[in-house]
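*Asks:* Here is my input, please return the structure:
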Amino acid sequence: MTRYMDVHHGMQGITADELRQAHQADLAIEAEEGVHFERAWADPDAGIVYCLSEAPSADAVARIHERTGHKPDEIHAVPLSV
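*Replies:* Have a look, this model is predicted:
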């Protein structure tokens, strides 16, 4: 499986609780697409949220996020890490 970093724009003012709830919504159904969301970060001032996952494809990541109501604006494969 490949790791993916997806990016959500337009989330100005997101709170820690809202980020946690969105992440939990993804976790609740992630197995249906063979995805595992590892972590999420947010910059409330810039309105950007980042999510790191392992998945069989970027489409699988997008489908989970879309079903939970927060479609990503970008999805990037990150095949290398140290």
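*Asks:* all contacts plus neighbour counts: C-alpha atoms, from now on.
*Replies:* OK.
*Asks:* Mind jotting down where the helices sit in the protein?
*Replies:* With DSSP state H as the criterion, the chain has helices at 16-29, 58-67.
*Asks:* May I see the ones you listed organised as JSON lines, with distance to His8 and mean neighbour count added?
*Replies:* Formatted as JSON lines, the helices of the chain follow (distance: least, CA to CA, whole Å; neighbours: other CA atoms under 10 Å):
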{"stretch": "helix 16-29", "distance to His8": "12", "mean neighbour count": "15"}
{"stretch": "helix 58-67", "distance to His8": "10", "mean neighbour count": "18"}
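*Asks:* To check against the first, give me the structure of this:
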Amino acid sequence: QALALDVTVLDEDGSEVILSEEIEESDDTDIRPLIDGDDNFAFGSDESFEDAGFTEGTAEELEDAAFDAFEEDDLVPGFD
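*Replies:* Below is the predicted model of the structure:
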């Protein structure tokens, strides 16, 4: 059931992007050229996953790791 939403997608130049509803499963489109040089996908060598809040390790190491648990109330200061 369609919701009949009318959406227009614009690229960075303000030109309309035509969206296709068909996706070929055998299509091996490589997206690397699309994200190369894009700062949103960049991860500098001077950065670490730990600084970003992630934990690195093997499955066995992470299985027994202690993780910090928090309640949803902790996300908003002064919210009880």
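*Asks:* Just the TM-score for the two chains, thanks.
*Replies:* Aligned and superposed, the two chains score 0.20 in TM-score terms (TM-score structural alignment, normalised by the length of structure 2); 26 aligned residues with a CA RMSD of 3.1 Å.
*Asks:* Export the helices of structure 1 as JSON lines, with columns for distance to Val7 of structure 1.
*Replies:* Conversion of the helices of structure 1 to JSON lines gives the following (distance: least, CA to CA, whole Å):
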{"stretch": "helix 16-29", "distance to Val7 of structure 1": "13"}
{"stretch": "helix 58-67", "distance to Val7 of structure 1": "11"}
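*Asks:* Of the ones you listed, which is nearest Cys51 of structure 1?
*Replies:* helix 16-29 (8.6 Å; CA to CA).
*Asks:* Show me what that closest one is packed up against.
*Replies:* Judged by 3 or more CA pairs under 8 Å, 6 or more residues apart in numbering; DSSP states H and E, the packing partners of helix 16-29 of structure 1 are strand 36-43, helix 58-67.
*Asks:* who does the longest one touch, helix- and strand-wise?
*Replies:* Based on contacts counted as 3+ CA pairs under 8 Å, 6+ apart, the elements that helix 58-67 of structure 1 packs against are helix 16-29, strand 74-77.
*Asks:* again, but for the first one
*Replies:* In this structure, strand 36-43 of structure 1 makes packing contacts with helix 16-29, strand 48-55, judged by 3+ CA pairs under 8 Å, 6+ apart.
*Asks:* Noted, bye for now.
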